[in-house]
Structure formats: C-alpha cells, structure tokens
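Visitor: next come a sequence and a model predicted from it.
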Amino acid sequence: MGHRERVQLMVGDWMQRLISPGKGYVPCPRKLQMFVWRLRHESLVVCANLMRRGLKLDQSKCFFCGRAEEDGAHLFIKCKHVKQAWRELGMEEERSRLEEFTSVHAMLDALWGFSEKKRVLVITLWWQWWNIRNEIREGELAPGVTETIRRVRCGALEYAERFVPKKKDRQEGKWRPPSADELKVNLGGAFIPGSSFCGWGAVIRDSTGHIIAARAGRHEQNADAFGAEIQAMAGAVALAADIGAVRVIFETNSQLLAEALDVRKTDSSPYAVVIEDIKLQLKLWFARHRYAHADEVRIP
C-alpha cells in the first residue's frame, strides 16, 4: 500500500469515528461522510444556521414549499415535498420515527439503529435532496420526486458495490453453468460518465459452457450506467429470442436491473417504456426465464 492509499485510509477511519462514534461503518463516499459530519455538528448552510450566526437573509423560507423556516429538520424530514420522497422510497415509518426527535444528535443516533441498507438509503436521500435544494436556490429546474428516488437507489446500490466488504466464499467469481434444459445469458453494459452513449454485450452458453451465440452493440442518447444495463438486457432478450431459446437464465451484475424487471411492480423511471417492453418480450418468447446476480464473474 502506497503513501496516498495509507493517507486516504487514515482520513476515512477518522471521518467514520467523527460521524458515528462507536456506531459502526458507513459504506459511502468521503463527500457523504463529510455531509453527515456537518449535519451532526449543525454546520450545513441552511437558512436557520445562517441567521443564528447573525446573517441577514432576504429569503429564509424552505426552497421547496416556501412556507416554513428552513432548518435541517424541516428540509430533510418535515417538508411536504420530502415526505413524498420518503414515501416513494417506502420508508414513511422510518421518517415518522426520526420526526419525533428534537435533537439532531438523538436523530442521528436513531438513524444508526436502522439496518445498514436503510441507513445508506437515508443518507443518500438527504445528500441528493441537499444538492437539489442548492440547484433550486441557484434558479435551476429541480428533477421530479420519481427521478430523485431513482438516483437515490442507484447511488445506494453503487455504494454497496464499492464500499461494503464482500464476503468471500469458495464459489465467488466462478461462472456456474445452467441445467441441461436451460441456456444462460451473461450480459452487461458499459457507460462513461459525461458521455451520451453506452456499449453493451451478451453471450449465451449451454450447460457445458459452450458458446451458442454472442452479440454486442452501442446505443446513443444514454444518460447513466443503469440505462446501459437496460440496453444490455434488451439486446440479450432479442439475442435469446433470435436463436429460439425456450428456458433461459439472464445473469447480470446489476441488482437494480433485476428489481426493475419484477413483473409485480410498475416501473416509473425514465426507462419505463423500455422496461415494460422487455417484460412483454420475456412473456412472449420464453416458456421459462429467471434472473441470477453475478458478482465479478469470471467466464471461462
């Protein structure tokens, strides 16, 4: 480990102790850790904190609802607009529990009583909400609640992939063949932040590992990594249908994609039309299909 990596590790450990002393690890980037630290020490530049320091403001109301004075509790928990975001996230019960506390320290201590997954979702929601608040302050157009929650879920899943220590087992990283009457489609998308296109690829193998078919492509007008995974899934479904596959396993390393394709749920993301079309194609072409999650799979 080089000097730079040692310094980053020391800073990360220091930040963890500051924002959650004795409470455990927070799997998120340094900028979110600093955000939570500022929240704990009431140093975010919300209007209430600025006025407490003697600054005179022309506007001190909430930038979302314009009704109540803007403080941390109102901005992240009590505002009617953020309440809608909590409901979209399926965490209204948790929001109500945090609303009972009058102290930010007590509230954050209660937050650390949540499961790690919920804790990261809440912190990611607050971070996204804070960024949107600043955009509104600068006169920019805010995204809708549905788009905000999509960003929150994507961010939380990304942090889980990057920062949660992976449990090692003997099967980790090994491609597993399908049963004799099934075919397995491994698929994936690639996206470079800042670009407007993505690449995708899919390969179909049988129970012996023999390659039946493969296809790759490029899709224009793509906004994020999740869009790349959606295009990869669409291409994989088309490839499997073209070769006449009947029973198929679609293996992807995107947990968000597998959740979006759940037939029991209606997707409301910007990719809803593509996702619903994929669901329809799956029903039309395959007698049986299922999904598998691959974590850094090494294909022979």
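Guide: Looks like it arrived, so ask away. Residues are numbered from 1 along each chain as shown.

Visitor: use CA for all of it now, contacts and neighbours both
Guide: Noted.

Visitor: and the helices in the chain, which stretches?
Guide: Using DSSP state H, the helices found in the chain span residues 3-19, 30-40, 47-52, 72-73, 80-88, 92-99, 104-111, 116-137, 145-163, 225-242, 255-260, 272-285.

Visitor: turn the ones you listed into JSON lines, including distance to residue 178 and mean neighbour count.
Guide: Converted to JSON lines, these look like this (distance: least, CA to CA, whole Å; neighbours: other CA atoms under 10 Å):
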{"stretch": "helix 3-19", "distance to residue 178": "41", "mean neighbour count": "14"}
{"stretch": "helix 30-40", "distance to residue 178": "40", "mean neighbour count": "17"}
{"stretch": "helix 47-52", "distance to residue 178": "58", "mean neighbour count": "16"}
{"stretch": "helix 72-73", "distance to residue 178": "51", "mean neighbour count": "18"}
{"stretch": "helix 80-88", "distance to residue 178": "36", "mean neighbour count": "17"}
{"stretch": "helix 92-99", "distance to residue 178": "41", "mean neighbour count": "16"}
{"stretch": "helix 104-111", "distance to residue 178": "42", "mean neighbour count": "16"}
{"stretch": "helix 116-137", "distance to residue 178": "31", "mean neighbour count": "19"}
{"stretch": "helix 145-163", "distance to residue 178": "25", "mean neighbour count": "18"}
{"stretch": "helix 225-242", "distance to residue 178": "15", "mean neighbour count": "22"}
{"stretch": "helix 255-260", "distance to residue 178": "18", "mean neighbour count": "17"}
{"stretch": "helix 272-285", "distance to residue 178": "18", "mean neighbour count": "16"}
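
Visitor: put this beside the first:
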Amino acid sequence: MNVKRKQVELDTRCPICMRLDEDGGHLFLKCKLVKHLWRELQLEDVRLELLKCADPVAMFDFLWSLTRVRRDLVLILLWEWWNIRNKANHGGKMKPTEGVAYNIRRILDDFQNGSLQTEKHDTMHTIAGWSKPKEGFVNINFDAAFHVEQGGGAWGCVMRSDQGDVIAACAGRMDHLTSALQAEATACNRAIEAASEMGINQAIFESDSLSLVNAINSGERDLSSIDVLIREARSLCYASFDAFEFTFCKRSCNSVAHSLAAFGYRAGVVCSWWKDQASEFVCDLVAGDSAVHG
C-alpha cells in the first residue's frame, strides 16, 4: 500500500476484522465479516463475480446487468458497509451481521416504496392507507417482529370485513429465525393458515414488507432463503381460497398487526386468538388505526 511504501506510521489494518491490510477489495468483498453479510443477503454469487472484475468500470457494468432488486440490494449493502466501517474506525461497536442484513432489507423496502410512488405503470397494488376491502373480501393485515439476538420473533394479524368490522385477530411467538425476511414470510403463512381456519373464501393480505409482496406476486427467485416459504404461501392460498391478493401497505398503515406481533412476542405463546368478539385490547388498536386513516 502507498502509505507503507512512504514509511508513514499508520495502522492500515481493516478496522472491522483487524487482520489484513485494508483496500477497497478487502473492505467490500474479502473481509471475513463482509463475506458473511453477502451470504446472509443471498448475494454470494454476485460477490464472486465482482471479484473477477478488473476495474471499477467492469464492476458497475456487471451490477447494471443484474435485476433491479438485486442491484439495489448490492448498492445499499456497499453504502451501509462503508458507514459501518467508518464507525468501527472510530471505536464504534459492530452490530451482528444478521442485524445489518435486516437494516439493509428495510432500507430496500423504503427505497422501493418511494420509487413506486413515481412510476406511472405499477404492476403491484400499493395501499396508501387502510381502507375497507372490496365487497365480499376480507382484509388481513399481518406483520412480524424479529429479534436478532434471540434468533426468534413473533407474528400478528387482524382480519376485517368489507364493512370494516373485526372478524378475528391472532398473534404468536416464532422460534429458529435467521432473518427479518424469513420472519415476515413465516408470519405470512401463519396469517394464511389463520384465515383458512376462519373459513374465509376471498382474502386480501396486506404487508409492509415490499420484498415479500414482490416475491409472492412475481415469483422472484432472488430471495432463495425464503423460496420454500413463498411456495408454501402460494400453495396454501390456492388450496384455501376462491380468490386472494397480496398488497403492499406503508408501515404506518399496518400498526394493528405490528402491535399484535409485539404482543405475541411478549406473551411467548405459540398462538393467541381473538374470535367472535374482539377483546378491548384489539378494539382499541383498530379504533386508533381508524382514527388515523379514516
């Protein structure tokens, strides 16, 4: 490295792994911890191809040949890792790789949501605020809570009729989770099973995870870590409902399901149900949601 050749007294080790001299290739592609992050985001094949590139121009040419979702995910990864590197260089504590991956997924969701607002021809339904479903359908909002340190989380969902009345709500704990996206996909399948148990025939499922909704609606295979769960979701829907849809909603419009997931984690049980007559707890959540978006 130049600083060594010039005999400048400077620690050139990677501030993250503290093992090898730092350069761009090591920082973004070769560091032991960043390799774990690429794998966590199911981008190992991209990392290996980038290692073959002879210069930055070739790297960007390759990135622009990827699907939009994967390209955006890589760019966010690089930016987020640069920020983490700078914090580590100033003595900051390193987050678990799973937590970094969770943040990157969330940033991607927010970015894609903003991009979708400007596109004239959007193939995916986007919900700006909670509203009654079309006649004959039941609206099912679901959400997940993921806790990296414990490797677990929880799910919650609320079902409302085309008149806006609460039909049922449920929440429960989930174990053996490795990522936020896996938690969202598992919560989705729990919500589908709950709706099927209630005998619902026509369902509209709403989630604030754009990555998940895109994967279900488009058959996106880039998210291979949850591919089995996605296929299970589709199979359950085809077997259980006469008609179904999956739509994306903003996080602010998914507050009831979010609160139920938080309750499910605190309660620590596999599943809690509120049927027939919703509890005061659920009624208060729904009333607050209606007040904000009514």
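Guide: Nice, thanks for sending it over. The model shown is predicted, which means the values in this text are computed figures rather than measured ones.

Visitor: ok, back up a step: mind giving me CSV with the helices of structure 1 and columns for distance to residue 209 of structure 1?
Guide: Below are the helices of structure 1 laid out as CSV (distance: least, CA to CA, whole Å):
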stretch, distance to residue 209 of structure 1
helix 3-19, 39
helix 30-40, 41
helix 47-52, 61
helix 72-73, 55
helix 80-88, 42
helix 92-99, 46
helix 104-111, 46
helix 116-137, 35
helix 145-163, 27
helix 225-242, 16
helix 255-260, 23
helix 272-285, 23
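
Visitor: of those helices, which is nearest residue 206 of structure 1?
Guide: helix 225-242 (12.0 Å; CA to CA).

Visitor: how about residue 125 of structure 1, what's its partner in structure 2?
Guide: With TM-score structural alignment as the criterion, residue 125 of structure 1 lines up with residue 78 in structure 2.

Visitor: pull up the gap between the residue lying closest to its match once chain neighbours are set aside and residue 46 of structure 2, please.
Guide: In this structure, residue 78 of structure 2 finds its nearest non-sequential neighbour in residue 28, 6.7 Å apart by CA to CA, 6 or more residues apart in numbering. As for residue 28 of structure 2, its distance to residue 46 of structure 2 is 12 Å (criterion: CA to CA, to the nearest Å).

Visitor: tally of neighbours for whichever residue in structure 1 pairs up with residue 151 of structure 2?
Guide: Correspondence of residue 151 of structure 2 to structure 1, assessed by TM-score structural alignment: residue 196. For residue 196 of structure 1, the neighbour count with other CA atoms under 10 Å is 13.

Visitor: returning to what we had before: correct me if wrong: the residue nearest to residue 78 of structure 2 contacts residue 79.
Guide: No: using CA atoms under 8 Å, residue 28 of structure 2 is not in contact with residue 79, being 9.7 Å away.

Visitor: any idea what residue 206 of structure 1 aligns with in structure 2?
Guide: In structure 2, residue 206 of structure 1 lands on residue 161 (TM-score structural alignment).

Visitor: what distance do you get for its match to residue 258 of structure 2?
Guide: Noted for residue 161 of structure 2: a distance of 19 Å to residue 258 of structure 2, by CA to CA.

Visitor: who's more crowded, these two?
Guide: residue 258 (26 against 19).

Visitor: just to be sure, the more buried one is in a helix?
Guide: Yes: according to DSSP: H, G, I helix; E, B strand; the rest coil, the state of residue 258 of structure 2 is that of a helix.

Visitor: contacts only, for the closest residue to it other than its chain neighbours.
Guide: Distances taken as CA to CA, 6+ apart put residue 143 closest to residue 258 of structure 2, at 5.4 Å, once the chain neighbours are dropped. Contact analysis of residue 143 of structure 2 by CA atoms under 8 Å, 6 or more residues apart in numbering lists 155, 156, 157, 184, 187, 188, 207, 208, 254, 257, 258, 261.

Visitor: please redo it, this time with the cut-off set to 7 Å
Guide: Going by CA atoms under 7 Å, 6 or more residues apart in numbering, residue 143 of structure 2 touches 155, 156, 157, 184, 187, 207, 257, 258, 261.

Visitor: compare these with structure 1 and list the ones that remain.
Guide: Using both residues aligned by TM-score structural alignment, their matches' CA atoms under 7 Å, structure 1 keeps these contacts from the contacts of residue 143 of structure 2: 155, 156, 157, 184, 187, 207.

Visitor: relative to residue 194 of structure 2, which of the residues you listed is nearest.
Guide: Relative to residue 194 of structure 2, and with distances defined as CA to CA, the nearest of those is residue 157, at 8.6 Å.

Visitor: run a quick check on that closest one versus residue 139, I expect a contact.
Guide: No: Residue 157 of structure 2 is beyond contact range of residue 139, at 10.1 Å (criterion: CA atoms under 7 Å).

Visitor: so for these two, which residue has more residues nearby?
Guide: Between residue 157 of structure 2 and residue 139, counted using other CA under 10 Å, the more crowded position is residue 157 (32 against 28).

Visitor: quick one: the more buried one and residue 105 of structure 2, what's the gap?
Guide: From residue 157 of structure 2 to residue 105 of structure 2 the distance is 21 Å (CA to CA).

Visitor: same deal with residue 181 of structure 2?
Guide: 8 Å.

Visitor: now residue 224 of structure 2
Guide: As judged by CA to CA, residue 224 of structure 2 and residue 105 of structure 2 stand 14 Å apart.

Visitor: likewise residue 99 of structure 2?
Guide: Between residue 99 of structure 2 and residue 105 of structure 2 the distance, using CA to CA, works out to 10 Å.

Visitor: repeat that for residue 287 of structure 2.
Guide: Taken as CA to CA, the spacing of residue 287 of structure 2 relative to residue 105 of structure 2 amounts to 30 Å.
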